[in-house]
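In: I would like to see how this sequence folds:
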Amino acid sequence: MDNFKEQLVTTTNKTAYNASKIFMGIFGVLAFFFFVTANLLFGLFFAVGCGLLFYFKRFLYLEYEYSITNGEVDVDKIMEMKSRKRIITFNMKNAELVAPVDSDVYKDFGNKPSEIIKAVPAGNTDRVYAAIITGGAKRVQLLFVPNEDIINLCFLYNPKAVKKNL
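Out: Predicted structure coming up:
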């Protein structure tokens, strides 16, 4: 039987995203107004501003999805509830340590990798865990916010590395 769990972690602070949508609309209306009144320089300025806001607002609303299937952990980044990008895939057997960032076990762990993958949404208030993963010669540190079900399933596949009751 397959063991499968997934968790979607959304951002809680949407103020910057909503403000960028409002300013994008205002800039679009102003660009149209200035183009109609033959003031091309201001129209071009506001059109470029509207385009830049359209491009960069997708980075203001990020969600992360963690899924584990038979020991394979997938972490995806979802931008603006539209496009999905796989951040990392690893097997739980390759994890050296999975522990809360504020725990002594993590703080005392020597030789932490310098490459850190942050999969924690803005405005997060839940407990952040760190997973130190070895994939051949490459070592990575993943910061994420799993729920109790994900932690228990990770513990099932690598009980030595997962520190769940800290």
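
In: contacts and neighbour counts: CA atoms only from here.
Out: Noted.

In: Could you pull out the helices in this protein for me?
Out: 15-36, 40-56, 104-107, 148-157 (DSSP state H).

In: Return the residues in contact with I68.
Out: Residues in contact with I68 (C-alpha atoms under 8 Å, 6 or more residues apart in numbering) are 3-6, 74, 150, 153-154.

In: Highest neighbour count among those residues?
Out: Among the contacts of I68, the one with the most neighbours (other C-alpha atoms under 10 Å) is C154, at 26 neighbours.

In: Tell me who's in contact with that one.
Out: Contacts of C154 (C-alpha under 8 Å, 6+ apart): 68, 71, 92, 162.

In: how about those in JSON lines, adding distance to V101?
Out: Shown next, in JSON lines, are those (distance: C-alpha to C-alpha, whole Å):
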{"residue": "I68", "distance to V101": "21"}
{"residue": "G71", "distance to V101": "22"}
{"residue": "M92", "distance to V101": "18"}
{"residue": "V162", "distance to V101": "13"}
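
In: Looking at those, spot the one nearest A137.
Out: M92 (16.4 Å; C-alpha to C-alpha).

In: Between the two ends of stretch 108-117, how far is it?
Out: 20 Å (C-alpha to C-alpha, to the nearest Å).

In: do stretch 53-66 as well
Out: 29 Å.

In: now swap in stretch 103-119 and tell me
Out: Across stretch 103-119, first to last residue, C-alpha to C-alpha, it's 19 Å.

In: List the contacts of the residue nearest to T134 when sequence neighbours are not counted.
Out: Nearest residue to T134, sequence neighbours excluded (C-alpha to C-alpha, 6 or more residues apart in numbering): N94, at 5.4 Å. Listed by C-alpha under 8 Å, 6+ apart, the contact set of N94 reads 133-135.

In: Also this sequence, please, to line up against the first:
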Amino acid sequence: MNDLYAEAGVKRKDTAATMGLKALMILGVLAGLFFIFIGQIFTFVGIGILIAIFFLFPSLDIEYEYVFVDGQIDFDRITGKSRRKTILRIDFDQVEIMAPLNSPVLDSYNHMQLEKKDFSSLSKDSKPYVIIANVDNKKMKIMFEPSEKMLAMIKQKSPRKISNY
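Out: Predicted coordinates for the structure are as follows:
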């Protein structure tokens, strides 16, 4: 078995929008409890609000996992620590270049209109890499945070497509 395999994962940092939504949901719980205590027809409204929040709140907890297997990389989104969905799958035959985010190698792509996919943690301490790839006849800019093992595997499989500076 000579397959190259590496995986990495990051937890998405809460943005101002997700923190605001969480605060609104907490206010929604309080409003739902208030409606339940009022009674009569408002009880159903309060229960409906609480059920909706119960199902929506975990979806704000997002993690990304990257799986590299023999020249192909999958980007999965995990919501609520339970639901996994493969968002994007690319083959390294489709990749033009892979480099760190602020690399001068990527300067020629900055003026282009590229579809952007951000699978990074949004943390200030992170060191994201960018992949420029042709996916479904569109140029795409993909940001992610590979592990050292994954970088080594990608370099072993496609050495000319990765730049470390």
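
In: so how far is L156 of the first structure from the residue nearest to T134 of the first structure?
Out: 14 Å.

In: returning to that earlier point: please point out which of the contacts of N94 of the first structure the second structure shares.
Out: Using both residues aligned by TM-score structural alignment, their matches' C-alpha atoms under 8 Å, the second structure keeps these contacts from those: 133-135.

In: In strands, which of those appear?
Out: The members of these that map onto strands under DSSP state E are 133-135.

In: Contacts only, for the closest residue to R89 of the second structure other than its chain neighbours.
Out: Leaving aside its chain neighbours, R89 of the second structure sits nearest to D74 (4.4 Å; criterion: C-alpha to C-alpha, 6+ apart). Residues near D74 of the second structure by C-alpha under 8 Å, 6+ apart: 66-68, 86-90.

In: ok, 6 Å please
Out: 66-67, 88-89 (C-alpha atoms under 6 Å, 6 or more residues apart in numbering).

In: Can you tell me which of the contacts of I68 of the first structure is closest to A119 of the first structure?
Out: Using C-alpha to C-alpha, D74 comes nearest to A119 of the first structure of the contacts of I68 of the first structure, at 11.3 Å.

In: how about the nearest residue to the residue positioned nearest the centre of the first structure, chain neighbours excluded?
Out: The central residue of the first structure, meaning the one whose C-alpha is nearest the mean C-alpha position (C-alpha atoms, centre = their mean), is A119 at 3.5 Å. Excluding the flanking residues, the one nearest A119 of the first structure by C-alpha to C-alpha, 6+ apart is F144, at 5.0 Å.

In: How much space separates the one you found from V29 of the first structure?
Out: Distance, F144 of the first structure to V29 of the first structure, using C-alpha to C-alpha: 40 Å.

In: what do you get for F23 of the first structure?
Out: Relative to V29 of the first structure, F23 of the first structure is positioned 10 Å away (C-alpha to C-alpha).

In: Then I87 of the first structure?
Out: From I87 of the first structure to V29 of the first structure the distance is 37 Å (C-alpha to C-alpha).

In: what do you get for P121 of the first structure?
Out: For P121 of the first structure, the distance to V29 of the first structure - C-alpha to C-alpha - is 32 Å.

In: which of these two has more neighbours?
Out: Per other C-alpha under 10 Å, whichever of P121 of the first structure and V29 has more neighbours is P121, with 20 against 16.

In: what about V135 of the second structure, neighbour count?
Out: Neighbourhood size, V135 of the second structure [other C-alpha under 10 Å]: 16.

In: Spit out the contact partners of it.
Out: V135 of the second structure neighbours (C-alpha under 6 Å, 6+ apart): none.

In: E115 of the first structure: neighbouring residues, count only.
Out: Neighbours around E115 of the first structure, by other C-alpha under 10 Å: 11.

In: whoops, K117 of the second structure was the one
Out: 15.

In: That one: what's its closest spatial neighbour, skipping adjacent residues?
Out: I142 (4.8 Å).

In: What about that neighbour, how many residues nearby?
Out: If you count neighbours by other C-alpha under 10 Å, I142 of the second structure ends up with 21.

In: what separates it from Y165 of the second structure, distance-wise?
Out: 17 Å.

In: Surely S67 of the first structure and E6 touch.
Out: Yes. S67 of the first structure lies in contact with E6 (C-alpha atoms under 6 Å); the separation is 4.0 Å.

In: Please pull up the equivalent of P146 of the second structure in the first structure.
Out: Under the alignment (TM-score structural alignment), P146 of the second structure pairs with P146 of the first structure.

In: and the gap between that match and L156 of the first structure?
Out: P146 of the first structure is 15 Å from L156 of the first structure, by C-alpha to C-alpha.
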